[in-house]
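Asks: Predicted model follows, preceded by the sequence.
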Amino acid sequence: MFKKDENIILGISIGDMNGVGPEVILKTFEDQRMMEFCTPVVFGNAKLLSFIKKVVNCTTNIHGIDALDQIQKGKFNVLNVWKEGVNLDFGTLDDTVGQYAIKSFIAATDALKNDEIDALVTAPINKYNIQSNDFKFPGHTDYLNQELEGNALMFMVSDAIKVGLVTDHVPLQNVSQHITSDLIKQKVRTINQSLIQDFNVIKPRIALLGLNPHSGDNGIIGMEEQNFIIQTVKELFDENIIVYGPYSADAFFGSEQHKNFDAVVACYHDQGLIPFKTLTFGTGVNYTAGLNKIRTSPDHGTAYDIAGKGTADCTSFKNAVYTALDIYKNKNEYLQSTANPLKVSTI
């Protein structure tokens, strides 16, 4: 196995194999020049991926391996996490296939924790068929938050806009119960630090959206803004975090105010992701900020309706690869630049 400093080792979980995940992975690395940026290793099964390759008419050369110390630079490595065959029915929700998606993801996460890979890109899963007695998480982010160090934050990123969430996979009726001043502070601090160390933004400008329509209209449509959100923004500003708000979400995006900020913080899932995907769908990236390891994913789901047809667009997955590599380099440069070069005396 080659030394890590020669090339970034990029782990990839295979996702739901009845969806477009394997196809966009194969298409991303169909161009051999991608191997100049990183050495990919897909956690799955080489024979199964070779079968999918033929179905979607890809030309990617597959190098099957049985252990991570067999990874070869310049090749599209596929680690055999399992040896048995799996029956696929493209476009179908299948509990068995869902469990193999989680086998891939857990194996890749373990490798990430053990520094056997440098970063992780996850292909799309279906949140329904991954559930089991051993895996009871709404998705990738929640499991990574348990397994890795730090506090995970769903950070949707693109060149045009970056959106972070105070709450992510929470039912709408429960959102107001989850949002507190402490939670908002935690998320804004995480986004501020991520912008600095992961995206090279020296002095980030952050906008916080209000929870209620029109940010509550001075208490007429909800009191959360008046009770604690406005004060929370002031307290964060006193910490030298440049954050403004709360803004009325509809007017904020409608007037393109997001262009004046390095990131936008939304109170709940759809408040942030609807405008993000409207502006960037097919090119955006989901980055799990706030953890000690790097994970990205494309901004789309399993796309069962086009699975197995060879028509899936790999742009978002390719951008997820590029983003993971950029963050890896930025984070290392930041840590080196902020490390104390002087050894502490023990005398």
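Replies: It's in.
Asks: Could you use CA atoms for every contact and neighbour count after this?
Replies: OK.
Asks: what comes up buried for the helix or strand containing Glu333?
Replies: Taking DSSP states H and E as the criterion, Glu333 maps to helix 315-338. By neighbour count with 16 or more other CA atoms under 10 Å, helix 315-338 contains the buried residues 315-325, 327-328, 330-331.
Asks: With stretch 183-203 instead?
Replies: Of the residues in stretch 183-203, those buried (16+ other CA under 10 Å) are 184-200.
Asks: picking that back up, return the list of helices and strands in contact with the helix holding Glu333.
Replies: Counting contacts by 3 or more CA pairs under 8 Å, 6 or more residues apart in numbering; DSSP states H and E, helix 315-338 is packed against helix 21-28, strand 119-122, helix 181-199, strand 285-291, strand 295-298.
Asks: That one: how far from the chain's middle?
Replies: Centroid displacement of helix 315-338 relative to its chain, using CA atoms, centre = their mean, to the nearest Å, is 12 Å.
Asks: Hey, what's the angle from that helix to strand 285-291? Just curious.
Replies: Using axes from the mean of the first three to the mean of the last three CA atoms, to 10 degrees, the direction of helix 315-338 lies 30 degrees away from that of strand 285-291.
Asks: orientation of helix 315-338 relative to helix 181-199 in degrees?
Replies: Taking the same axes, to 10 degrees, one finds that helix 315-338 is oriented at 90 degrees with respect to helix 181-199.
Asks: show me where the stretch 1-150 of the chain has helices.
Replies: Assigned by DSSP state H, counting those that start in this stretch, the stretch 1-150 of the chain shows helices spanning 21-28, 46-55, 95-113, 140-147.
Asks: and those helices as JSON lines, adding distance to Asn286?
Replies: Supplementary listing: these in JSON lines, determined by distance: least, CA to CA, whole Å:
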{"stretch": "helix 21-28", "distance to Asn286": "15"}
{"stretch": "helix 46-55", "distance to Asn286": "24"}
{"stretch": "helix 95-113", "distance to Asn286": "16"}
{"stretch": "helix 140-147", "distance to Asn286": "10"}
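Asks: for comparison:
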Amino acid sequence: MEEHKIRVAITHGDINGISYEIILKTFAEPAMLELCTPIIYGSPKIAAYYRKSLDLPVNFNTITSASEAAYNKLSVVNCIDDEVKVEFSKPDIEAGRAALDALEKAIEEYKEGLIDVLVTAPINKQTIQSDSFSFPGHTEYLEERIGNGNKSLMILMKEGLRVALVTGHIPVSQIATDITKKQIREKLVIFERALREDFG
């Protein structure tokens, strides 16, 4: 019997940024495919462009849904129009739309129970802004879309270390005025629960 590996959805983020480079370099390492079933929500065409540009030894399957993802293979769900152009390091509204389209498709499949974990690659926080996305970042958007009334908490981790942020996406100049005792208490409760339930 084949062991179930968690299905990890990875949204492609800003197609003109470093997202595809990070994702493809990660899964060029064969050992990564032993840990999970990775599914990129993005564009097979753009993934192939970056694979060629970066000369990476990584293969992937093109699928229409996470339900088609193959064990021990990297898969890509096409979420965007194939005509979207990559202009590396150039902020672009089309790239922002592409980031949002991938995020929305991944959330839809998360809600359907087709994926276990959602990883978001970096976005351009200016170009993604639209009528559908008026948030400072992914965290607040995800809280609104799938939080079920629960508050979010950004947690950074490395090996055994876990660090949680009290504030969200705000300028450094506002941090001192934004932090309150009440907010610290609320975030500590969320963090303590996450440490127990999610990290054992």
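Replies: Received the coordinates, thanks. Given the structure is predicted, the values throughout are model-derived calculations rather than measurements.
Asks: so what number do they get for TM-score?
Replies: Both chains were compared after superposition, and using TM-score structural alignment, normalised by the length of the second structure their TM-score is 0.89; 198 aligned residues with a CA RMSD of 2.1 Å.
Asks: any idea how far the residue nearest to Gly272 of the first structure when sequence neighbours are not counted is from Gly245 of the first structure?
Replies: Nearest-residue entry for Gly272 of the first structure: Ala266, 5.0 Å, with adjacent residues in sequence omitted and distances by CA to CA, 6 or more residues apart in numbering. When distances are taken as CA to CA, to the nearest Å, Ala266 of the first structure and Gly245 of the first structure turn out to be 11 Å apart.
Asks: Give the residue from these two that has the larger number of neighbours.
Replies: The neighbour comparison of Ala266 of the first structure against Gly245 (other CA atoms under 10 Å) goes to Ala266, with 25 against 18.
Asks: Just list the residues touching the more buried one, thanks.
Replies: For Ala266 of the first structure, the contacting residues are Val163, Gly164, Leu165, Val166, Leu208, Leu209, Gly210, Gly272, taking CA atoms under 8 Å, 6 or more residues apart in numbering as the criterion.
Asks: Three-state assignment for the last one, please.
Replies: Each residue gets one of three states, and Gly272 of the first structure gets helix by DSSP: H, G, I helix; E, B strand; the rest coil.
Asks: so who does it touch?
Replies: With CA under 8 Å, 6+ apart as the criterion, the residues that contact Gly272 of the first structure are Val163, Gly164, Leu165, Val265, Ala266.
Asks: repeat that for 10 Å
Replies: Gly272 of the first structure sits next to 155-156, 162-166, 168, 209, 249, 253, 264-266 when contact means CA atoms under 10 Å, 6 or more residues apart in numbering.
Asks: What of the first one?
Replies: Taking CA under 10 Å, 6+ apart as the criterion, Val163 of the first structure is in contact with 154-157, 191, 206-208, 258, 262-266, 271-273, 275-276, 286.
Asks: Please repeat the previous calculation with a cut-off of 7 Å.
Replies: Neighbour list for Val163 of the first structure: Phe155, Met156, Val157, Ala263, Val264, Val265, Ala266, Gly272, Phe276 [criterion: CA atoms under 7 Å, 6 or more residues apart in numbering].
Asks: mapping the residues you listed onto the second structure, which are still in contact?
Replies: Retained in the second structure (both residues aligned by TM-score structural alignment, their matches' CA atoms under 7 Å) from these: Phe155, Met156, Val157.
Asks: picking that back up, counting neighbours, which of the contacts of Val163 of the first structure comes out on top?
Replies: Within the contacts of Val163 of the first structure, Val264 tops the neighbour count with 29 neighbours, counted by other CA under 10 Å.
Asks: What span of the first structure is stretch 121-137 of the second structure aligned with?
Replies: Using TM-score structural alignment, the residues of the first structure aligned to stretch 121-137 of the second structure are 123-139.
Asks: List the contacts of Arg97 of the second structure.
Replies: Neighbour list for Arg97 of the second structure: Ile128 [criterion: CA under 7 Å, 6+ apart].
Asks: can you tell me how far whatever residue of the first structure lines up with it sits from Asp142 of the first structure?
Replies: Alignment of Arg97 of the second structure against the first structure is given by TM-score structural alignment, with Gln99 as its counterpart. Distance of Gln99 of the first structure to Asp142 of the first structure, given as CA to CA: 17 Å.
Asks: Aligned against the first structure, show me the partner of Ile80 of the second structure.
Replies: Going residue by residue (TM-score structural alignment), Ile80 of the second structure aligns to Trp82.
Asks: mind listing what its match touches?
Replies: Trp82 of the first structure makes contact with Gly44, Asn45 under the criterion CA under 7 Å, 6+ apart.
Asks: Trace Ser316 of the first structure over to the second structure, please.
Replies: Residue correspondence, TM-score structural alignment: Ser316 of the first structure in this structure matches nothing in the second structure.
Asks: To which residue of the first structure is Ser67 of the second structure aligned?
Replies: Superposed on the first structure with TM-score structural alignment, Ser67 of the second structure falls opposite Asp69.
Asks: contacting residues for the residue nearest in space to the middle of the second structure?
Replies: Closest residue to the average C-alpha location of the second structure: Thr120 at 1.0 Å, with CA atoms, centre = their mean. Contacts for Thr120 of the second structure were tallied using CA under 7 Å, 6+ apart; they are Ile10, Thr11, Gly13.
Asks: follow-up on the earlier one: show me the contacts of Gly272 of the first structure that map onto strands.
Replies: For the contacts of Gly272 of the first structure, membership in strands holds for Phe155, Met156, Lys162, Val163, Gly164, Leu165, Leu209, Val264, Val265, Ala266, with DSSP state E as the criterion.
Asks: and of those, the nearest to Arg295 of the first structure?
Replies: In terms of CA to CA, no member of these lies closer to Arg295 of the first structure than Phe155, at 10.7 Å.
Asks: Not counting sequence-adjacent ones, nearest residue to Leu165 of the second structure?
Replies: If the residues on either side of it in the chain are set aside, Leu165 of the second structure comes closest to Met154, at 5.6 Å by CA to CA, 6+ apart.
Asks: From Gly168 of the second structure, how far off is the one you found?
Replies: Met154 of the second structure sits 8 Å away from Gly168 of the second structure, taking CA to CA as the criterion.
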